[in-house]
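*Asks:* I'll drop the sequence and a predicted model, then ask my questions.
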Amino acid sequence: MKTWEEIATVQPIATKMLTNMIARDRLAHAYLFQGDKGTGKEVMSTLLAKSIFCQHIANGEPCHVCKDCVRITSGNHPDVHKIIPDGSSIKKEQIVHLQKEFTYTGLESNQKVYIIVDAEKMTTNAANRLLKFLEEPNRQTTAILLTENTQGLLDTIRSRCQIMALKPLNAQQIEKTLQTEGIAEANARLFAAFKPQIEDARLLHQDERFAETRKIVVQLIEMLQAGSNELLLFIQKQWMSHFSNRDQLHEGLDLLMLWYKDVMYTHIDKEESIIFIENQEKIKKISMHCSKQDTTAILYAIMEAKKHIEQNVHPTLVMEQLTLQMQR
């Protein structure tokens, strides 16, 4: 996403507010963009900076090709400063250096913009130093703070910013974004359903372990449908060796849950909602032998298994019990 028009498809309210302010030349001196990973915080901060400096802005859209736009894109604009955490935090010295930079006259205009990424990671000293900066706003200075966690910021900092709350992306938006990046539809749909945050979903595409997880889950389902006598051995040898900790066990159970939700979608004629679209024929066959009532019972059994995992019940015992319940 490179333009306000594009980002408006996922963040319509925040985009409209910002573009209206730009059109009326009524920009605030400080903004706080809050939202999950992948919701467009950094893209919007870059667009806002371009909208302030662009030499050929038209209908609220920066041109992206003038000298200022190109340098902002590359991170080399002399009057646009970005601060990112130094290690695990943003330190007081970084804010002091920023303030020093802002005492100098702008190299090409009197306008200056600074962007603070992961603002919640400021140390207490850094946050207090920034607060003094915000308390004495210069009309030609625009602050843009980005955060996933507003509670990690001082109340006094939040109160001095125009807060732009970015809504989480839904699974359909994530799926569409992944497909535009070259990820196959079947994978994009599964990744978006399994990890409903764009950055996490992207990582699944490169995660060899997740590919193996998916394979093992489908193998378990096939063995269940075939009435295999080696199910418990499969659980002990393959399932438990692959899912060796609590988080991994939850991943396996979550994939099982998605599969049987697909079976339920088949029962209620909502095939368009199916996640495992490349396994649609298998899911249809399962629905012929597994009634709506049976499917509901299996979904409840998976939820109970997840609860038992959280309660530290022995995981092998949990999975063996779940497998027996799914066989009935």
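*Replies:* All right, it came through fine. Numbers count the residues shown, from 1 in each chain.

*Asks:* from here on, contacts and neighbour counts on C-alpha atoms
*Replies:* Will do.

*Asks:* tell me which residues in the helix or strand where E42 lies are buried?
*Replies:* Following DSSP states H and E, one finds E42 within helix 41-53. For helix 41-53, the neighbour count (16 or more other Cα atoms under 10 Å) marks 41-42, 44-53 as buried.

*Asks:* nearest spatial neighbour of K16, skipping sequence neighbours?
*Replies:* Distances taken as Cα to Cα, 6 or more residues apart in numbering put A8 closest to K16, at 7.5 Å, once the chain neighbours are dropped.

*Asks:* I should have written M223 there, sorry.
*Replies:* Counting by Cα to Cα, 6+ apart, M223 lies nearest to L231, which is 6.8 Å off, once chain neighbours are set aside.

*Asks:* Can you give me the distance of the one you found to L178?
*Replies:* In this view, L231 and L178 are 35 Å apart by Cα to Cα, to the nearest Å.

*Asks:* Comparing these two, which residue is more hemmed in?
*Replies:* L178 (22 against 18; other Cα atoms under 10 Å).

*Asks:* before we move on, which element is that one in?
*Replies:* Here L178, judged by DSSP H and E, is contained in helix 171-180.

*Asks:* Same question for A305.
*Replies:* Per DSSP H and E: helix 292-310 holds A305.

*Asks:* from the chain's centre, how far out does that helix sit?
*Replies:* Relative to its parent chain, helix 292-310 has a centroid offset of 27 Å by Cα atoms, centre = their mean, to the nearest Å.

*Asks:* got it, and stretch 255-265?
*Replies:* 23 Å.

*Asks:* what's in contact with it?
*Replies:* Stretch 255-265 is touched from outside by 194, 214, 217, 271, 273-276, 283-284, 286-287, 292, 295-296, 298-299, 302, with contacts defined as Cα atoms under 8 Å, 6 or more residues apart in numbering.

*Asks:* Could you pull out the strands in the stretch 1-150 of the chain for me?
*Replies:* For the stretch 1-150 of the chain, strands defined by DSSP state E, counting those that start in this stretch occupy the ranges 30-34, 80-83, 112-116, 141-147.

*Asks:* Below is an additional structure, to be compared with the one above:
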Amino acid sequence: MLPIETTQTRVITQFKRVIAADQLSQSYIFAGPAGVGKMQVAQWLAMRLFCLNVQDGSPCGECAECQRILSHNHPDVVTISTEDKTIKVDAIRELKQEMSKSGMEGNQRVFIINDADKMTTGASNSLLKFYEEPVANTLVILLTSAKNRLLPTILSRAQMITFLPADASRIEASLVDEGIARNVARFASRMANEPAQALALAQDEAFNAQLTAVDQLLNKVAKRDLEAFIQVQSQLLPIAKNTTDQAQLLTLIALTYQLAMRHHYQLNEIESGAVNALSQQSGAQLADQTAAVLVAQQQLDQNVSFQSDLEQLILKLIG
């Protein structure tokens, strides 16, 4: 089973039924927040159409066809993706030229437009001609996190599939299956919307260093140990030198308190480390401390010095 099947079960099940009934549409819009697995489902769908070893309605993910799709090397699965602010009309014209050709290795062709909301008006109008004169055995999938930016005429002619954020517990389980330590999996799964992002985060050395440092810091905070201030200088500042790392570190602190709060009210499984230590406090204390972390996150967004912000936070948490 491919990981996306466990995190977007509802969407995958829907497509299995549609394909089994031979009712696949020619165009879909995959709409939902960034990172929920829209591209992974698009690839799953392409693999399902080309797979040489379909099992129980799912592509195997291992045959030559599936592997070429996963590595973006399949000639009949074309993806448009750009780092630019817009997808211009020339890109869509080239795509339409590709659509007019027969499949290089079969009848079916799949075209995926990532961030379709980036299409200019000219590009969108150019794509409309596909809907007016659809090409047989051609599947077009538009991925977007801002469906309201798509032309109403496109919205009305493609079938909308709405993606919801994957359940964190399922992502956590998939990470553990990949050999990730449970504690790391728990945090990574709650800081990413889909398994691939969570796995990359869980395997990132910088993330793991921050997670360890935060756990040590908050263990000291739970004991009202003033050495927590020393740790800010000695361990935290060196691993949070830019705004991205600083925001991530504060997010880890906030998430630790969220898990501690859930554990305090017995909503979590057995916890260890700082989560368990913090959860021994009263619910009122945890609520006040969680609010203090939120203020620290807001101050960071307002360009307050990170060192000053963190030291003030520790003072509030210990006090």
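*Replies:* The structure has been received and is ready for your questions. On a predicted model such as this, the values are computed, not experimentally measured, just so you know.

*Asks:* what's the mean distance for the helix holding L178 of structure 1 versus structure 2?
*Replies:* Compared with structure 2 after fitting, helix 171-180 of structure 1 deviates on average by 1.5 Å (mean Cα distance after the TM-score superposition for structure 1).

*Asks:* Whichever helix or strand comes after that helix maps to which residues in structure 2?
*Replies:* Using DSSP H and E, the helix or strand that follows helix 171-180 of structure 1 in sequence is helix 185-194. Mapped onto structure 2 using TM-score structural alignment, helix 185-194 of structure 1 spans residues 182-191.

*Asks:* Now do the buried residues in the matching stretch.
*Replies:* For stretch 182-191 of structure 2, burial by neighbour count (16+ other Cα under 10 Å) applies to 184-191.

*Asks:* residue contacts, the most centrally placed residue in structure 2?
*Replies:* Computing the C-alpha centroid of structure 2 and ranking residues by Cα atoms, centre = their mean puts G35 first, at 2.6 Å. Neighbouring residues of G35 of structure 2 by Cα under 8 Å, 6+ apart: 192-194, 197.

*Asks:* after superposition, how close is the longest helix along structure 2 to structure 1?
*Replies:* The helix that spans the most residues within structure 2, counting by DSSP state H, is helix 243-264. By mean Cα distance after the TM-score superposition for structure 1, the fitted helix 243-264 of structure 2 averages 3.2 Å away from its aligned residues in structure 1.

*Asks:* angle of that helix against helix 283-301?
*Replies:* If you take axes from the mean of the first three to the mean of the last three Cα atoms, to 10 degrees, helix 243-264 of structure 2 sits at 170 degrees to helix 283-301.

*Asks:* Quick one: map M264 of structure 1 onto structure 2.
*Replies:* With TM-score structural alignment as the criterion, M264 of structure 1 matches M261.

*Asks:* Run a quick neighbour tally on that match.
*Replies:* Residues near M261 of structure 2, counting by other Cα under 10 Å, number 26.

*Asks:* still on that earlier bit, quick one: contacts for the residue nearest to M223 of structure 1?
*Replies:* Counting by Cα under 8 Å, 6+ apart, L231 of structure 1 makes contact with 220, 223-224, 323.

*Asks:* Distance to D118 of structure 1, neighbour count and secondary structure added to the residues you listed, as TSV?
*Replies:* Below are these laid out as TSV (distance: Cα to Cα, whole Å; neighbours: other Cα atoms under 10 Å; DSSP: H, G, I helix; E, B strand; the rest coil):
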residue	distance to D118 of structure 1	neighbour count	secondary structure
L220	41	19	helix
M223	46	15	helix
L224	46	19	helix
T323	44	20	helix
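
*Asks:* Quick check: D204 of structure 2 vs Q280 of structure 2, distance?
*Replies:* Using Cα to Cα, one obtains 30 Å as the distance from D204 of structure 2 to Q280 of structure 2.

*Asks:* repeat for P195 of structure 2
*Replies:* 31 Å.

*Asks:* go on, S100 of structure 2?
*Replies:* Distance, S100 of structure 2 to Q280 of structure 2, using Cα to Cα: 65 Å.

*Asks:* repeat for I230 of structure 2
*Replies:* To Q280 of structure 2, I230 of structure 2 is 24 Å away according to Cα to Cα.

*Asks:* Ok, S156 of structure 2 next?
*Replies:* Per Cα to Cα, S156 of structure 2 is found 54 Å from Q280 of structure 2.

*Asks:* Check which helix or strand A198 of structure 2 maps to.
*Replies:* Per DSSP H and E: A198 of structure 2 is located in helix 195-202.

*Asks:* Any idea how far that helix is from the middle of the chain?
*Replies:* Relative to the centre of its chain, helix 195-202 of structure 2 is centred 8 Å away, using Cα atoms, centre = their mean.

*Asks:* once aligned to structure 1, how far is that helix on average?
*Replies:* Averaged out, helix 195-202 of structure 2 is 2.7 Å away (mean Cα distance after the TM-score superposition for structure 1).

*Asks:* which residues touch that helix?
*Replies:* 3-4, 7, 35, 171, 174-175, 180, 184-185, 188-189, 191-192, 207-208.

*Asks:* Okay, helices next: where are they in the stretch 1-150 of structure 1?
*Replies:* Under the criterion DSSP state H, counting those that start in this stretch, helices of the stretch 1-150 of structure 1 are mapped to 4-7, 12-24, 41-53, 67-74, 92-101, 124-135.

*Asks:* Tell me which other helices or strands the last one touches.
*Replies:* Helix 124-135 of structure 1 makes packing contacts with helix 92-101, helix 155-159 when contacts are defined by 3 or more Cα pairs under 8 Å, 6 or more residues apart in numbering; DSSP states H and E.

*Asks:* In structure 2, what stretch matches the last one?
*Replies:* Alignment of helix 155-159 of structure 1 against structure 2: residues 152-156, by TM-score structural alignment.

*Asks:* Please apply the same query to the first one.
*Replies:* Alignment note (TM-score structural alignment): helix 92-101 of structure 1 is matched to residues 89-98 of structure 2.
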